[in-house]
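Chemist: Prediction below, plus the sequence it came from.
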Amino acid sequence: MDPIRKIFDMKDAFSLSFAYKNTKSSQSELPDHFHEWYEIVYVYRGSGTFFIDHTFYDMKQGDLFLIPGNTIHRTTPDKEAPVTSTAIYFSPNIIQEPQLGDDFSYLHSFEQAATSRNYKLETRLSQSQHVDHLLESIHQEFQHAGPGHRQAILLQLLQLLLFIQRDVQADARSLTADALVGPLWMREILLYIDQHFCEDIGLQTLSKQASVTPAHFSRVFKQLIGMNITTYLLTKRIIRAKQLLHESDANVSTIAEWCGFESLPHFHAMFKRVLGMTPAASRKSLRSF
C-alpha cells in the first residue's frame, strides 16, 4: 500500500480549496494521508476522532484543527453521530505578508501548532459564532463568484487566521490527547515511533516494544491509523527528508542516511514514489520561493 498524498491543483493561481459543511462517513474519508497545503477544520456538530501527526483527538462542536503542510492525519467519524465540518485547504504561498515593521505572521498559529505538537483548539460560543460567520461568508463568495470574489475569499481567510491567532489561540487552554482512543500500548508506541522513526525499527521491533504479538500489532495499527506500519514509517521518513532538503545544506546521500535509508537508489525511488518528484527537484522547488 503506497502512502496517500492528497494532490491539489498547483497550476491554479488561486491555490485554495473549500469543503463547506460536509457530513463525514467512514466510507468517504481518506485513510491516513498528507498534503503540502495547510488545512483548517471547524466542527459544527457530531463526534469522531482526529489522528494528527502522532496524537488522537476527540472531535466535537466548536473544535478547530490547524494542520500544517506535510502532516499525517486521518478522521474517523462516529457511526451514530458523524461529524459535520468545514475544511479550508490553502497553499502558504497564497498568504502574502507585507513588511509592516513587526514580526506578525498570519501562519504563526500553524507554526505554534507544529512546535507544540498540539493541533486542536476549542472555541467559546462567541468565538465559534464568529468563525461560523467567516466561513459562511467564504461559502457565499464561492457560490456567487462575483467580480473580485477570489480577493474577497482571501481577505476573509486572512481575517480568520488573524482571529484564530489573536483571539482563539491566545485564549486556548492546554489540551491533551484523548485517553480513551485505542489501547494504551498504541498511544505509547506512536510516541516511540515519533522519536525513533529514522532508526532501524519495524514490525518485530515495535511489537516487542509494545509487548503484543506482531499479528495483533498489525491489525490494531491498521484499524486505528489506516496505514500499515511499513507505509507509516516510510511516509514519516520521506516527510522528514523533504524538511531536511529545505532546511539543510547537507547532500542528498547524507540526508538519506539520516532518515534511515540504507541506499541512495532506494531513497530516490521511495521519495519519487511518495512525493512524485526527485529529492533534487524537491529541494529546488522549495528554495525557489
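Modeler: Noted; the coordinates are in hand.
Chemist: contacts, neighbours, all on C-alpha from now
Modeler: Fine.
Chemist: can you pull out the helices in this protein?
Modeler: 108-116, 125-144, 149-163, 169-171, 184-196, 203-210, 214-225, 229-247, 252-258, 264-275, 279-286 (DSSP state H).
Chemist: Switch those helices over to TSV; also include mean neighbour count and distance to residue 96.
Modeler: TSV is the format used below for the helices of the chain (neighbours: other C-alpha atoms under 10 Å; distance: least, C-alpha to C-alpha, whole Å):
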stretch	mean neighbour count	distance to residue 96
helix 108-116	16	13
helix 125-144	16	18
helix 149-163	17	10
helix 169-171	15	21
helix 184-196	15	32
helix 203-210	16	44
helix 214-225	16	35
helix 229-247	20	20
helix 252-258	18	31
helix 264-275	17	26
helix 279-286	15	17
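Chemist: what comes up buried for stretch 167-182?
Modeler: Residues of stretch 167-182 classed as buried: 168-169, 181 (neighbour count, 16 or more other C-alpha atoms under 10 Å).
Chemist: Next up, the contacts around residue 44.
Modeler: Counting by C-alpha atoms under 8 Å, 6 or more residues apart in numbering, residue 44 touches 21, 60-63, 83-86.
Chemist: redo that, cut-off 7 Å
Modeler: Neighbouring residues of residue 44 by C-alpha atoms under 7 Å, 6 or more residues apart in numbering: 61-62, 84-85.
Chemist: Same check on residue 286?
Modeler: Residue 286 neighbours (C-alpha under 7 Å, 6+ apart): residue 246.
Chemist: give me that answer again for 10 Å
Modeler: 242-243, 245-247 (C-alpha atoms under 10 Å, 6 or more residues apart in numbering).
Chemist: here's the one I want to compare it with:
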Amino acid sequence: MLRKQSSELPDHLHDRYELVYIHQGEGIFFIDQTWYEKKPGDLFVIPGNTIHHSLPRDDNPIVSSALFFAPALLSMKSADHSYNSLLCFEYARRKRSYRIELPESLKAITEHTLLQIQQELTERKSGYQEAVKLISCQYLLQINRYTESIRVQKDLPAASVGPYWMKEILHQIDEHPEQEASLSRLAERANVSAAHFSRVFRQLTTMNVTQYVNAKRIIRAKELLLMTDDSILEISERCGYETPTHFYRVFKALTGITPNKYRQTQTQVKTH
C-alpha cells in the first residue's frame, strides 16, 4: 500500500516492511537506535518490527511517500537462491543503517515508480494488484543493486542528534530489554535527573520509557515465538514480564492479537 502525506505512518509495532521516500521538507527520523536528518531524495528502508518515529519541523514540514507491504508478498527468490527481493531490508537490519541517499538517477526512478503504483491503486484495472507487485519488485531490484554497489563504502555517520548518554541507554535497552528499566534507574545510569531524562527521552523518541521498553520486549517476544518452541510463560519471563497476564495484555495492545494467535498465523504464512 502507498501513502503520500505530510506526516509519517501512525505508530504501530507491525510486521510490514516499509519504504519511505522524502519529497520535500526537513525533520528527524528516529529508527531503532539512531536519529537521521531527513532531506529530499532520502529513501528509508525499514524492516518489520523496527521502532521508528518522525520528528518533523513545523517551519518546513515533511512530504513523503510510504510503500508498506507484508514481506511474503514481495519476497521473490531466484531459481538458484542467489537473489531475494528483500536484500536491502536484510542489509539494513544487519548493519542497522536504514537510510539510502539516492543519486539523481534513482530519485527519478523512485518518483516515477511511486506514481505508477499510485495510478494502479487508484484506477484498479484488471490485474492491478499483480501490476503493483511487479512494479515494486522491479524497483527493489534497482535499490538492491545500488545497495550492493555501495556496500564497500563506509557507512555515513548518523545525524548528530541527542546526547551521548541517550544513545548508550538505548543501546543497553536494545541488548537487554528484559532487564528492569525504570525511569529512576535509567536516569541514574545516565547521571542526569529523572525529570531531565524523561523530557529528553520523550523529545527524541516520541515515547516514554515504559512504552519504548515494552516495544523492544514485544519485538523480542515475536522473534522467540517464531524461532523457538518455548511456551508463552517461558517467553514472557525471558522478555522481562512477571506474569503471563501482563505479557498478554501488552502484546495484544501493541500488535492487535494474542501471542498464541501471532505464532499460529505466522507459522501458517511460512508453510504456504
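Modeler: In hand now; what should we look at? These figures come from a predicted structure and were not determined experimentally.
Chemist: Buried ones only from the contacts of residue 44 of structure 1, please, as a ChimeraX command.
Modeler: Remark: buried members of the contacts of residue 44 of structure 1, expressed as a ChimeraX selection using 16+ other C-alpha under 10 Å:
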select :61,62,84,85
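Chemist: can you list the contacts of residue 44 of structure 1 in JSON lines and add distance to residue 139 of structure 1?
Modeler: JSON lines is the format used below for these (distance: C-alpha to C-alpha, whole Å):
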{"residue": "61", "distance to residue 139 of structure 1": "19"}
{"residue": "62", "distance to residue 139 of structure 1": "18"}
{"residue": "84", "distance to residue 139 of structure 1": "15"}
{"residue": "85", "distance to residue 139 of structure 1": "13"}
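Chemist: Narrow the contacts of residue 44 of structure 1 to those in strands?
Modeler: Among those, the ones falling in strands (DSSP state E) are 84-85.
Chemist: quick one: which two of the contacts of residue 44 of structure 1 are the most distant?
Modeler: The widest separation within those, taken as C-alpha to C-alpha, falls between 62 and 84 and amounts to 10.9 Å.
Chemist: Closest one of the contacts of residue 44 of structure 1 to residue 131 of structure 1?
Modeler: Nearest to residue 131 of structure 1 out of those is residue 62 (C-alpha to C-alpha; 9.1 Å).
Chemist: List the contacts of stretch 160-179 of structure 2.
Modeler: With contact meaning C-alpha under 10 Å, 6+ apart, stretch 160-179 of structure 2 is reached by 28, 30, 32-37, 180-181, 186-187, 189-192, 197, 200-201, 203-204, 209, 212-220, 236-241.
Chemist: Mind doing that once more with 6 Å?
Modeler: 190, 217, 239-240 (C-alpha atoms under 6 Å, 6 or more residues apart in numbering).
Chemist: can you name the two of those residues that are farthest apart?
Modeler: Going by C-alpha to C-alpha, the pair spanning the contacts of stretch 160-179 of structure 2 furthest: 190 and 239, at 23.0 Å.
Chemist: closest to residue 119 of structure 2 among the contacts of stretch 160-179 of structure 2?
Modeler: Of all the contacts of stretch 160-179 of structure 2, residue 119 of structure 2 sits closest to residue 217, with 39.1 Å by C-alpha to C-alpha.
Chemist: which one in structure 2 is aligned with residue 226 of structure 1?
Modeler: Applying TM-score structural alignment, one finds that residue 226 of structure 1 aligns to residue 206 in structure 2.
Chemist: out of everything not next to it in sequence, what's closest to its match?
Modeler: Sequence neighbours aside, residue 53 is the residue nearest to residue 206 of structure 2 in space, at 7.0 Å (criterion: C-alpha to C-alpha, 6 or more residues apart in numbering).
Chemist: Matching the one you found against structure 1, which residue comes up?
Modeler: Aligned against structure 1 by TM-score structural alignment, residue 53 of structure 2 finds its counterpart in residue 74.
Chemist: Also residue 174 of structure 2?
Modeler: Residue 174 of structure 2 maps onto residue 194 in structure 1, with residues paired by TM-score structural alignment.
Chemist: how near is that match to residue 51 of structure 1?
Modeler: Using C-alpha to C-alpha, to the nearest Å, residue 194 of structure 1 is found at 14 Å from residue 51 of structure 1.
Chemist: Over to residue 156 of structure 1?
Modeler: In this view, residue 156 of structure 1 and residue 51 of structure 1 are 28 Å apart by C-alpha to C-alpha.
Chemist: Same check on residue 209 of structure 1?
Modeler: Plainly put, residue 209 of structure 1 is 21 Å away from residue 51 of structure 1 if you go by C-alpha to C-alpha.
Chemist: In structure 2, which residue is most central in space?
Modeler: Nearest residue to the geometric centre of structure 2 (C-alpha atoms, centre = their mean): residue 50, 3.2 Å.
Chemist: I'd like to check which residues are in contact with it.
Modeler: residue 32.
Chemist: Swap in 8 Å and give it another go.
Modeler: In this structure, residue 50 of structure 2 makes contact with 13, 31-32, 219, judged by C-alpha under 8 Å, 6+ apart.
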